[in-house]
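K.L.:
sequence-free structure coming up:
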């Protein structure tokens, strides 16, 4: 049975806080093995470099086959991850908020423990996200949302049902747990809506920065592995613009002239004392695809119907090379950020 109350506030849920604390020792050992010195007194902030694993969720309709339908409940993941695993954060966007230009109310995060609006601060136990609420109290239980909701892929046997879902936008629609509440930080149009529809976060931004940009997560470094088709800098530039509008600390992003089509494989958008640094690594670049960046983008298009085994293998090799080729660069930036943090702490 899920909690019957909605939580209004910006603090992290207790399970996430505990996982981050437990994971700190694992991260500390990893840093030491890589030759990065970090004492027990300052490792607490060092985990902010690596503790979160935001995932952009596809909740759109797709015509292709699924290998399987994942009917596990999201809450089934609770306590299944170990200290070697980042805390899982899935991200979708509120469809109507996007349409209305309510940037602070767009971003919705889903974790095994709690789900809610990342920036405006309204959360509910994930096991009852989808149940019917009114004025902050649950009034009717509904079956817990399963992982198929996040997969967003529907096999052919559900084809006719899914067409109806897409036509009437049923897919991705749930009861609104803040319905008829009074929450100053949330736009009134959301509070007066009995149901809300959620869609693929890529329709707004292909990288889910805003879940980790919650102030209480206190992030020092974001490593952005960008896989966008088209301009490889659009995600980070758009995020910088939105952060300026919403007064969220984020580095200023200046893209070198002429590198939008043939990007390098490693960029650093440095933050100030209170602003996170972003390391930006385009998937296809002039290092792992010399002279063939456009060719590789054409092979792996946004609306690719399926991937063969060889395509998956080739893609993993390209993605892996971006890390192996930049191991020293990554370690250098981590060391630099740690030294800067130490100096700030005195």
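P.N.:
Okay, I see it. The structure displayed is predicted, hence computed values, not measured ones.
K.L.:
From here on, just use CA atoms for contacts and neighbour counts.
P.N.:
Fine.
K.L.:
Geometric centre of the chain: which residue is closest?
P.N.:
residue 54 (3.1 Å; C-alpha atoms, centre = their mean).
K.L.:
Structure two is appended below for comparative analysis:
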């Protein structure tokens, strides 16, 4: 295995087929881009500490990180409020890394479109409220994006449909920006890390395995363990033994939001959401008889209808989706009635058979439950030391919340030198599940982690305090802050959890958003919490 930032046998260029690619890096080290960003950021951190009357030398700047857990829309909104209040309390400037899972990544990708977003948080918060509460989505835009994914992406999966048909409607934004465009090398904001896991290797037993974790940064995407990365610009392109075979279009933020946030509900609810969305497309579509007669002449149409019929029969055997097979039946029906309104295909810039084509490619994936399909940049890479990872030409990346709903494994890489973690937990259920899973992960992988007081956590499970500190010598200190607690939601924790269910697949009202922002901010502005965070920052410097 090659060390440092060398690329796998990189002697060719990255855009000429057949040459060894400089886009693949086999190493456990950080990328050059992240290193450069950290140099700039740590100087800004030192200045922020000085403003808090905490002085340290350039060699003694603490590595402070903020973790945002998963939690759907409530995580997106709550992280926005949390970061706003950290900035209000002059604490955000001390943070080196910001790392998110699922809904938290939606907030991060919204903010990082602006290089100096910490100074624009009030305006961005207002924009987020307007977007979520009063925003709108366009069917034309949705179908254009989905139609392009169906036509152009050989690795089309449920993630594409989820991103363009579900997440877009939830967030009222189909973000076509690119992750590689997020400018963070001047250190004006914490360095961003977005989490995912390898769905093919994810099992109940492997949730605490190092090798399933996958990370995205503006510079690279890859597996920290065993140490295999590709430049973010080439994520999704086709490689073989570190040779670039085909350069594919870079995945945009809209798609990545679907990949990062694909575990918002149970599999049954997700299936229902997808098929109901397909039904919405089809029920709203009327096609005149003359147009249908013309389309019937095309053999591709007949082939598609035949396969759809076979797929319907297979889906009937699946109890979870048998109530929705009418989608296939609708597609098989030939409407001879004149359209009573402007046909959907005429409203959108797509062909009349794009809708059946979308269903044709999506419905089989419900049966096989295929998510996050992307070209494996480590395919047949002889330099990687990782079991069967190099054997598959396709990897399946899914929401990291399916493993640990907070990305401790990515922050705890020793190369990142993090010694203080501010964990803001927006997940549902046990408010300590993420930190307990993190402790288990670290124990099984011989990574230093503070000991937890299991008795206290069990006692407080249904009525948590607003701040817990876990610390131990030679281990990072963890400050764990549950979203809804006995301080900001006194006596009403269950009500808040029910009101802001992480399974909610539609947005909140303006007032609901502002209420959630308020309680999230209280978790930072509370005098006790702020003083404890400051004290631990001082300890980290020492």
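P.N.:
Perfect, I can see it now. Predicted model, so just to flag it, every value in this text is computed and none were measured.
K.L.:
what TM-score do we get after superposing?
P.N.:
In this superposition the chains share a TM-score of 0.89, using TM-score structural alignment, normalised by the length of the first structure; 335 aligned residues with a C-alpha RMSD of 2.5 Å.
K.L.:
The residue nearest to the centre of the first structure should be in a strand, yeah?
P.N.:
Yes: if the criterion is DSSP: H, G, I helix; E, B strand; the rest coil, then residue 54 of the first structure is within a strand.
K.L.:
Translate it into the numbering of the second structure.
P.N.:
Using TM-score structural alignment, the partner of residue 54 of the first structure in the second structure is residue 99.
K.L.:
What are the neighbouring residues in contact with the residue nearest to that match when sequence neighbours are not counted?
P.N.:
Closest residue to residue 99 of the second structure apart from its sequence neighbours, by C-alpha to C-alpha, 6 or more residues apart in numbering: residue 193 at 4.6 Å. Residue 193 of the second structure makes contacts with 97-100, 215-217, 410, as judged by C-alpha atoms under 8 Å, 6 or more residues apart in numbering.
K.L.:
any idea what residue 193 of the second structure aligns with in the first structure?
P.N.:
Counting by TM-score structural alignment, the partner of residue 193 of the second structure is residue 89.
K.L.:
so which strand or helix has that match?
P.N.:
Per DSSP states H and E, residue 89 of the first structure falls inside strand 87-94.
K.L.:
Can you point out the buried residues in that strand?
P.N.:
Neighbour counts over strand 87-94 of the first structure (16 or more other C-alpha atoms under 10 Å) mark 87-94 as buried.
K.L.:
Which parts of the stretch 1-150 of the first structure are strands?
P.N.:
For the stretch 1-150 of the first structure, the strands defined by DSSP state E, counting those that start in this stretch occupy 7-8, 52-56, 87-94, 107-110, 114-117, 122-125, 132-134, 137-140.
K.L.:
Now tabulate those in a markdown table and tack on distance to residue 179 of the first structure.
P.N.:
Output for the strands of the stretch 1-150 of the first structure, formatted as a markdown table (distance: least, C-alpha to C-alpha, whole Å):
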| stretch | distance to residue 179 of the first structure |
| --- | --- |
| strand 7-8 | 13 |
| strand 52-56 | 25 |
| strand 87-94 | 14 |
| strand 107-110 | 16 |
| strand 114-117 | 13 |
| strand 122-125 | 11 |
| strand 132-134 | 5 |
| strand 137-140 | 10 |
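K.L.:
quick one: which of the ones you listed is nearest residue 281 of the first structure?
P.N.:
strand 52-56 (16.0 Å; C-alpha to C-alpha).
K.L.:
how big is the offset of the closest one relative to the second structure?
P.N.:
Aligned to the second structure and superposed, strand 52-56 of the first structure gives a mean residue distance of 1.0 Å (mean C-alpha distance after the TM-score superposition for the first structure).
K.L.:
Which parts of that strand count as buried, going by neighbours?
P.N.:
52, 54-56.
K.L.:
what do you get for stretch 33-41 of the first structure?
P.N.:
So stretch 33-41 of the first structure, judged by 16+ other C-alpha under 10 Å, has buried residues 36, 38.
K.L.:
could you say what helices and strands the helix or strand hosting residue 310 of the second structure packs with?
P.N.:
Secondary structure assignment for residue 310 of the second structure, by DSSP H and E: helix 299-316. For helix 299-316 of the second structure, the packing partners by 3 or more C-alpha pairs under 8 Å, 6 or more residues apart in numbering; DSSP states H and E come out as helix 326-332, helix 354-368.
K.L.:
List the buried residues for it?
P.N.:
Under 16+ other C-alpha under 10 Å, the buried positions of helix 299-316 of the second structure are 304-305, 308-309, 311-312, 315.
K.L.:
what stretch of the first structure does it fall on?
P.N.:
Residues of the first structure matching helix 299-316 of the second structure: none, counting by TM-score structural alignment.
K.L.:
before we move on, the earlier item: the strand holding residue 89 of the first structure vs the second structure, average offset?
P.N.:
Mean for strand 87-94 of the first structure is 0.7 Å (mean C-alpha distance after the TM-score superposition for the first structure).
K.L.:
Report the inter-axis angle for that strand versus strand 52-56.
P.N.:
When axes from the mean of the first three to the mean of the last three C-alpha atoms, to 10 degrees is applied, the directions of strand 87-94 of the first structure and strand 52-56 differ by 30 degrees.
K.L.:
If anything else comes up later, I'll come back, but that's it for now.
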